[in-house]
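In: kindly return the folded structure for what I paste below:
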Amino acid sequence: MKYHIILLWLFTMVSQALYAQSNGLSDGQRLIVDKLIRAASAGDKRQIAAMVVYPLRRTYPLSDVKNKAEMLARFDTIFDGELLRRIARSKTDDWSVVGWRGLMLDNGALWMDDAGGITAINYQSEKEKVLLERAIQKDKQQLPSSLQQLATPLYRIITKHYRIRIDELAGGQWRYACWSLKSAKKDADLVLYNGVFEAQGSGGNHTITFANGLYRYVVSINRLGTRETPEAVLTVFKEATVLLNDPGKITRN
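Out: You can find the predicted model right below:
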């Protein structure tokens, strides 16, 4: 799927760009990595779960892991044998310092902060892939029949004025659907196709643009920014004129 290729590109670009900054660990960072390596070697679920920073995001529409109890319940799905072996067999030299993002293993398969917290796991086990496919099927069933033909749900966004979905269809085509927050209709108010992806630098920020005659609907996804930077922004243009600049949040399960 095109989305998975783009996700891999985003992870690779971010990892490579940040890797160029520094790959040397301080003594304190080595202690942090050693602690996780020992826990993985021992298969210590409770120790590892205690190191995770919650909520831990999973690929939508899987639900995020909200706390330690949920992590222990889902541990074998997220930290399967393969991931535990990767961690346990790693040496501190296999980890890299990547600026403010902290430490990464295997080009971003797992991330830790300087306090020793596990902040992201981009690795996905075979069990989780099966659960993801089931979640996608369930997500489809909640949509009106006119929108159920999709391959992968990408984003659900709530702005000040709209509820937005961006989905990948078969063949890698991207679709935009939106509803006014005041609308009670199940069918979307507007559906557009053939979204065009454009990366904004190497930090993971990107835009997806949908054309509609003289109008352009640009959805900006901000992975990097300040505390004030919205997670997503819908900007509507009529030719070169901005008609709407609508900040929003990406919603997750």
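
In: for the rest of this, base every contact and every neighbour count on C-alpha atoms.
Out: Will do.

In: could you count how many residues lie near Thr241?
Out: 10 (other CA atoms under 10 Å).

In: how close does it sit to Arg165?
Out: Between Thr241 and Arg165 the distance is 24 Å, computed by CA to CA, to the nearest Å.

In: what of Thr159?
Out: Distance from Thr159 to Arg165, by CA to CA: 11 Å.

In: one more to line up against the first:
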Amino acid sequence: MKIKKLLKIIAGVVIFLTLPSLLFFGFVYFKYNEDLPTGIEGKQADALATKMLDALDYVAYKKTNYIEWTFKRKHHYQWLKTEGICYVFWETYKVELDLNNPSESKAYIHGFRVHDEQETNLIEKATTFFNNDSFWLVAPYKVFDKGTKRFIVSTKKGEQGLLVTYTSGGTTPGDSYLWFLDDSGKPNRFKMWADILPIGGLEASWENWTTTESGAQLPTFHKLLFLGLEMGDVKGTK
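Out: The predicted structure is shown next:
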């Protein structure tokens, strides 16, 4: 009897903990999930992408050699963009990512260099962090990256958006993002179809833009459903 009672208690606790999460996921899924829209590829899409780059001063971004930010107060970055080096800090770890020659990357714990499997695991983790967290900072500047395709999309609400699909690169190639711009061409939000997300079409804001010392414009905050994604004190210099 005691074993049966214990099993009932365990089952009750599991249901109590998981049922609200399942109900919440179901609510979010049916409310927000969308199929990836289709659009028209060509000069009009490229022109809209160029308008967005002009609004954000792409020339100033290209001349920005150093970018620093902190994603969600967890991962801190010092990106030497021109050199292709990024220092990634979290907890007691530091990884020197060589973005041009990944085999030259280095990993440290408490300031001491580590090697072999431990180093490999930390470098892989830092690379995943960088690919995700830097995208939340500089994604608008990547609309003409190698392997991208651009489409003009007209929504059911009568809005026009710029759909960008990444056919290669990053951690999860194949992801797509539908950008919505204000009258000046500056992005204020996008919808995401990403392999890492179980729901397609989730919307996130791009807001609280700051103009860095170098002239590049970068966001300092995103709102995703009920979550806030802070980028910390964003810096950019020549």
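
In: quick TM-score on the pair, please.
Out: TM-score for the superposed chains, counting by TM-score structural alignment, normalised by the length of structure 2: 0.30, backed by 116 aligned residues with a CA RMSD of 5.8 Å.

In: secondary structure class for Arg86 of structure 1?
Out: helix (DSSP: H, G, I helix; E, B strand; the rest coil).

In: tell me which other helices or strands the host helix or strand of Trp9 of structure 1 touches.
Out: For Trp9 of structure 1, the host element (DSSP states H and E) is helix 2-19. Packed against helix 2-19 of structure 1, as judged by 3 or more CA pairs under 8 Å, 6 or more residues apart in numbering; DSSP states H and E, are no other helices or strands.

In: just the buried positions in that helix, please.
Out: Tyr3, Leu10, Phe11, Thr12, Met13, Val14, Ser15, Leu18, Tyr19 (16 or more other CA atoms under 10 Å).

In: will you turn those residues into CSV that also has distance to Thr235 of structure 1?
Out: Compiled in CSV, the buried residues of helix 2-19 of structure 1 are given as follows (distance: CA to CA, whole Å):
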residue, distance to Thr235 of structure 1
Tyr3, 22
Leu10, 22
Phe11, 26
Thr12, 28
Met13, 26
Val14, 25
Ser15, 29
Leu18, 29
Tyr19, 33
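
In: which helix is the longest one in structure 2?
Out: In structure 2, ranked by residue count with DSSP state H as the criterion, the top helix is helix 2-32.

In: what does whatever helix or strand comes next after that one rub up against?
Out: Counting by DSSP H and E, the next helix or strand C-terminal to helix 2-32 of structure 2 is strand 40-41. Here strand 40-41 of structure 2 makes contact (CA atoms under 8 Å, 6 or more residues apart in numbering) with Lys149, Arg150, Phe151, Ile152, Val153.

In: wait, the first one touches Thr165, no?
Out: Yes: contact status for Lys149 of structure 2 versus Thr165: in contact at 5.2 Å, counting by CA atoms under 8 Å.

In: could you find the closest non-adjacent residue to Leu48 of structure 2?
Out: Nearest residue to Leu48 of structure 2, sequence neighbours excluded (CA to CA, 6 or more residues apart in numbering): Leu162, at 7.0 Å.

In: count of residues packed around the one you found?
Out: Applying other CA under 10 Å, I find that Leu162 of structure 2 has 28 neighbouring residues.

In: residue contacts, it?
Out: Per CA under 8 Å, 6+ apart, neighbours of Leu162 of structure 2: Ala45, Leu48, Ala49, Arg150, Phe151, Ile152, Val153, Leu178, Trp179, Phe180.

In: am I right that it is in a helix?
Out: No: under three-state DSSP, Leu162 of structure 2 sits outside any helix and is assigned strand.

In: strands along the stretch 151-253 of structure 1, start to end?
Out: 152-159, 162-168, 174-180, 190-192, 196-199, 206-212, 215-221, 232-238, 241-250 (DSSP state E, counting those that start in this stretch).
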